[in-house]
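Undergrad: Take a look and give me a structure for this.
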Amino acid sequence: MTEPFGARLRRAMDERGPLCVGIDPHASLLAEWGLADDVAGLERFSRTVVAAVADRVAVLKPQIAFFERFGSRGLAVLEKSVAEARAAGALVVMDAKRGDIGSTMAAYAESFLHRDAPLFSDALTVSPFLGYGSLRPAVRAARESGAGLFVLALTSNPEGSEVQHAVRSDGRTVGATMLAHLAAENAGEEPLGSFGAVVGATLGDLSSYDLDIGGPLLAPGIGAQGAAPADLPRVFGTAVRNVVPNVSRGVLRHGPDAGALRASADRFAEEIRAAVAAV
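TA: Purely as a prediction, here's the structure:
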């Protein structure tokens, strides 16, 4: 039986530090690297990032949209990058934010969470805003394959608050409701559950929310979006040990030099370790 994602993630975070590096090959970043905005540039970018950091960071998180824009050839690059990253020991979180109902959600789950799928990943980001129950096919698929999910709960984009901070009839916000669902999914799982939440590192004091969900918290916002590793304890409190901070541009802007990419990732990882250890 495959070891659950949560257990594999806990080990990777303890051994390599909790850093997640995003792979976001948008056109402006390709240009900064001196690469053409085409499939060849996409492949050079992605494989450079994987080769530079996949053997040292806990998680790599490709944003699928930047590959899909090149059609089937872009997805072929993504398949190779995922396979190479996992072969080097990094866990791969596919940032696809899929969300639908019934058989469609099941098909999305099969695309990313079935072990024989070309884009099989260790975890998948999903959107619960058709109702948390709409994610049930993905939850089942993740459990069967030993994969995980990261569910949007309290995202770093300003627009997210109109949905996620909305108050339900029971007095809880939508975001708090998603956290409670995830805590239930992870009940009894040790050392870490496989069902995590996406919670922005830029949101400030979140002490009114119960972030101790028994699973990981994927935290975008470190670096270019304005949050720093030192902010993590203030934002996440006692749940900070389970936080997986995501850095994209803060690392990627140092390419195409592989040594500079590695040095930046190592620096962020050490700053995050120090911030977590201080709690």
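
Undergrad: use CA for all of it now, contacts and neighbours both
TA: OK.

Undergrad: Assign the residue of the chain most remote from its centre to helix, strand or coil.
TA: The C-alpha centroid of the chain is most remote from Ser169, which lies 30.6 Å away (C-alpha atoms, centre = their mean). Per DSSP: H, G, I helix; E, B strand; the rest coil, the local secondary structure of Ser169 is coil.

Undergrad: ok, it to Thr177 distance?
TA: Look at Ser169 and Thr177: by C-alpha to C-alpha, to the nearest Å, they are 12 Å apart.

Undergrad: can you check Trp33 too?
TA: On the measure of C-alpha to C-alpha, Trp33 and Thr177 end up 42 Å apart.

Undergrad: Kindly report the same for Leu152.
TA: From Leu152 to Thr177 the distance is 11 Å (C-alpha to C-alpha).

Undergrad: want to put them side by side, so please do this one too:
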Amino acid sequence: MTTESFGTRLRRAMDTRGPLCVGIDPHASLLADWGLTDDIAGLERFTHTVVEALADRVAVLKPQSAFFERFGSRGLAVLERAVADARAAGALVLMDAKRGDIGSTMAAYAATYLDPASPLFSDAVTVSPYLGYGSLRPALDLARESGAGVFVLALTSNPEGAEVQHAVRADGRSVAATVLDHLRAENAGAAPMGSFGAVVGATLGDSLGAAGADLAINGPLLAPGIGAQGATAADLPKVFGAAVRDVVPNVSRGVLRHGPDVAALRESADRFASEIRDAVAG
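TA: Below you'll find the model as predicted:
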């Protein structure tokens, strides 16, 4: 249990380490690129190397839980160790699990990632609101109680997302805009920043306007798409406008492709962090 909110810890980490989140995505092709086998030994080597290289310098590390779950209980053991080691080295851990359900099932997901007694307790977790924003209440309440954070899918970069996220409700508001409204209410009065964030793709550009999206939610905006997906640090002010200081750009393949060389991983992460810091400050 922490006495500080996730928003407070995230703002400090972004200000001191730079506003960068690096994914830990041990998918089969990346393991092969590193010369590793697609098995538990390769998973363990990959994950340990990323944590060793980056946990003492980046603000946020984001393990993608699916790539660990595919190896069963042994994969989850690797994930548990990665979470503990990364947090011990000073990185905030955002578990990319994208969980979403109702009732007791949502409460169980919340307990898995947001209860300090859980071996997978993380600083924050990604969730999906598309069973209705209210279905997320167990996660939102437990995060507030435990000093953790929640990132809610709002405007994702995959092209399929628009059919749901840009859909217009009877009140004339898009689904995405409604999700952002809810998050703004969760973060009301929080300083220096709320703990309840949105996932908004850095590659979306002008299409954000089509969703009627006001990104000023007094909370963090996780922005995938920098690097391999085509967005650059220079795009951030144009995409996020006045909310750019609250953006946590996510880079995965753009950094991870430099492994397994630890020095090269560090150099890549440092370069992205510097470019993002300059773009936000400018």
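
Undergrad: What does the TM-score come to for these two?
TA: With the length set by TM-score structural alignment, normalised by the length of the first structure, the two chains reach a TM-score of 0.99; 278 aligned residues with a C-alpha RMSD of 0.7 Å.

Undergrad: circling back: if you count surrounding residues, which of Leu152 and Thr177 of the first structure has more?
TA: Set Leu152 of the first structure next to Thr177 and count neighbours by other C-alpha atoms under 10 Å: Leu152 wins out with 23 against 19.

Undergrad: element containing that one?
TA: Assigned by DSSP states H and E, Leu152 of the first structure belongs to strand 148-154.

Undergrad: tell me which strands and helices that strand is in contact with?
TA: strand 123-126, helix 136-145, helix 161-164, helix 174-185, strand 195-199 (3 or more C-alpha pairs under 8 Å, 6 or more residues apart in numbering; DSSP states H and E).

Undergrad: can you list the residues that contact stretch 45-64 of the second structure?
TA: With contact meaning C-alpha atoms under 8 Å, 6 or more residues apart in numbering, stretch 45-64 of the second structure is reached by 10, 13-14, 17-26, 31, 36, 78-79, 82, 85-87, 89-97, 256, 260, 262-263, 265-266, 269, 273.

Undergrad: and if we set it to 6 Å?
TA: 13-14, 17, 20-25, 86, 89-96, 262, 266 (C-alpha atoms under 6 Å, 6 or more residues apart in numbering).

Undergrad: now stretch 212-219 of the second structure
TA: 177, 184, 187, 193-194, 196-197, 243.

Undergrad: Now for those, which sits with the most neighbours around it?
TA: Of these, with other C-alpha under 10 Å as the count, Gly197 tops at 31 neighbours.

Undergrad: circling back: distance to Leu236 of the second structure added to the contacts of stretch 212-219 of the second structure, as CSV?
TA: Below are the contacts of stretch 212-219 of the second structure laid out as CSV (distance: C-alpha to C-alpha, whole Å):
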residue, distance to Leu236 of the second structure
Ala177, 19
Arg184, 21
Asn187, 22
Met193, 19
Gly194, 20
Phe196, 20
Gly197, 17
Ala243, 10
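
Undergrad: if we take those residues, which one ends up nearest to Ala234 of the second structure?
TA: Taking C-alpha to C-alpha as the measure, Ala234 of the second structure lies nearest Ala243 of these, at 14.6 Å.

Undergrad: Can you find the partner of the closest one in the first structure?
TA: Aligning on TM-score structural alignment places Ala243 of the second structure opposite Ala239 in the first structure.

Undergrad: Now its match: closest residue in space, sequence neighbours ignored.
TA: Asp212 (5.4 Å; C-alpha to C-alpha, 6 or more residues apart in numbering).

Undergrad: Please tell me how far the aligned residue in the second structure for that neighbour sits from Ala243 of the second structure.
TA: With TM-score structural alignment as the criterion, Asp212 of the first structure lines up with Ala216 in the second structure. Ala216 of the second structure sits 5 Å away from Ala243 of the second structure when distances are taken as C-alpha to C-alpha.
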